[in-house]
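S.K.: have a look at this fold, sequence not included:
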């Protein structure tokens, strides 16, 4: 009997036949999600992230009580930032900010190590290093886990979009021609008269 595997989609569950156990299916997933090049992802890794986390959901997360069945797997808003791919990963068990190597490597960390990164809006955020065979090394910052506060996937995705907007929008520089509203200036103190 031949072995058959297929990647689950949002509407189609994982199918497998002939696998001795779940670990055999897990090790086979590398054929579906190409490993990133050692120097990093040359393209947006959203497709590979979604495929990998759908498999994790189907194979490792069954019967885990923290799953929110209203939430599905989705990679949201991945973009290049400082040579790395940054975006939010939404799954039924977490919403995490994730970084993957692009043209630049991630900071050197072993899986489980914590590193802190300064994001464009000025927050110093803690990231935990991780590794999955199908996607390679990554850094993740937990935003929500578990997800009981989300009634549906639309609200989870909207939250991911808002997080990206807040974290990756640099603070606005003060306008050069803004009026000086200091108390001394308002009351005419400290000004020189011509």
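M.R.: Received, thanks. Since we're looking at a predicted model, the values are computed, not measured. Numbers count the residues shown, from 1 in each chain.
S.K.: going by C-alpha atoms from here, please, whenever you check contacts or count neighbours.
M.R.: Fine.
S.K.: confirm residue 48 sits in a helix?
M.R.: Yes - Residue 48 sits within a helix when classified using DSSP: H, G, I helix; E, B strand; the rest coil.
S.K.: right, and it touches residue 135 too?
M.R.: Yes - shown here, residue 48 and residue 135 form a contact pair, counting by CA atoms under 8 Å, at 6.9 Å.
S.K.: which of the two has more neighbours?
M.R.: Taking other CA atoms under 10 Å, residue 48 and residue 135 do not tie; residue 135 has more neighbours (22 against 18).
S.K.: would you agree the more buried one is in contact with residue 49?
M.R.: Yes - with contact defined as CA under 8 Å, residue 135 counts as touching residue 49 (6.8 Å).
S.K.: any idea how far residue 138 is from residue 167?
M.R.: Relative to residue 167, residue 138 is positioned 18 Å away (CA to CA, to the nearest Å).
S.K.: how near is residue 120 to residue 168?
M.R.: Residue 120 is 5 Å from residue 168, by CA to CA.
S.K.: take a look at this one as well, against the first:
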């Protein structure tokens, strides 16, 4: 009997190396998802019509410089975070890091990584998962790419899909920023919240996110 390694019936082709995006990708992501919203999503029954497309909190971030914990190490592509001082040295050396932020749409709220020339990003076939380590701990991201899109390559971590628990764009924005601040280990007071809104579903957003991370 011949033995061998079992392979999936379909494997997505490995994409061409992603071109780093030098400017903040928020506007490109908003244009891309507004186009998708108008073309194919706005009539679906599960969308939250209180929400609109918005990219929030995008900043550059570097992975670890230690080669034993680089983005290509381990079965999930784990990468450990650098200290703030290390990231500052990287910026002064011209290694500005990849873009990390969140995108809000009427059908999801996700964390995103977009290539910016740093060492957090690694090229992966569409649908492949990789685990990256941030101050909060490891998070699993899913690769996606479309060579013709406004942002040809990105990786995303689902937060809320669909985001039906948010009653307004302000609530969704605050929930996304709470998740980002938790991911980067920032204190609660650094998270902007809408002054005139006391949405009870918004207040546990950070705790729900932390529980989701703990289950991974």
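M.R.: In hand now; what should we look at? No experiment lies behind these values; they were computed from the predicted model shown.
S.K.: in terms of neighbours, single out the busier of residue 120 and residue 168 of structure 1.
M.R.: More neighbours surround residue 168 than the other of residue 120 of structure 1 and residue 168, with 18 against 14 (other CA under 10 Å).
S.K.: counterpart of the more buried one in structure 2?
M.R.: Using TM-score structural alignment as the criterion, residue 168 of structure 1 maps onto residue 184 of structure 2.
S.K.: same check on residue 74 of structure 1?
M.R.: Under the alignment (TM-score structural alignment), residue 74 of structure 1 pairs with residue 54 of structure 2.
S.K.: same check, this time on residue 64 of structure 1
M.R.: The alignment partner of residue 64 of structure 1 in structure 2, by TM-score structural alignment, is residue 44.
S.K.: secondary structure element for that match?
M.R.: Using DSSP states H and E, residue 44 of structure 2 sits within no helix or strand.
S.K.: count the neighbours of it for me.
M.R.: When counting by other CA under 10 Å, one arrives at 10 neighbours for residue 44 of structure 2.
S.K.: what ranges does structure 2 have for its helices?
M.R.: Applying DSSP state H to structure 2 gives helices spanning 26-36, 84-92, 169-183, 205-214.
S.K.: nearest to residue 138 of structure 2, of the ones you listed?
M.R.: Proximity to residue 138 of structure 2 (CA to CA) singles out helix 205-214 among the helices of structure 2, at 7.7 Å.
S.K.: which residues in structure 1 does the closest one align to?
M.R.: So helix 205-214 of structure 2 is aligned with nothing, judged by TM-score structural alignment.
S.K.: can you give the contact residues for that helix?
M.R.: The contact list for helix 205-214 of structure 2 (CA atoms under 8 Å, 6 or more residues apart in numbering) reads 137, 138, 139, 159, 175, 178, 179, 182.
S.K.: my guess is the last one meets residue 139, correct?
M.R.: This means residue 182 of structure 2. No - using CA under 8 Å, residue 182 of structure 2 is not in contact with residue 139; the gap is 11.9 Å.
S.K.: for the corresponding residue of structure 2 for residue 129 of structure 1, give me its contacts.
M.R.: Aligned by TM-score structural alignment, residue 129 of structure 1 pairs with residue 143 of structure 2. Neighbour list for residue 143 of structure 2: 124, 125, 126, 127, 128, 129, 130, 153, 154, 155, 156 [criterion: CA under 8 Å, 6+ apart].
S.K.: got a quick PyMOL command for the buried subset of those?
M.R.: Typed into PyMOL, the line below selects the buried ones among the contacts of residue 143 of structure 2, using 16 or more other CA atoms under 10 Å:
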select buried, resi 124+125+126+128+129+130+153+154+155+156
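S.K.: could you tell me which of the contacts of residue 143 of structure 2 belong to strands?
M.R.: Using DSSP state E, the subset of the contacts of residue 143 of structure 2 located in strands is 129, 130, 153, 154, 155, 156.
S.K.: quick one: those residues as a markdown table, columns for distance to residue 50 of structure 2 too.
M.R.: As requested, these are arranged in a markdown table below (distance: CA to CA, whole Å):
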| residue | distance to residue 50 of structure 2 |
| --- | --- |
| 129 | 31 |
| 130 | 32 |
| 153 | 28 |
| 154 | 26 |
| 155 | 26 |
| 156 | 23 |
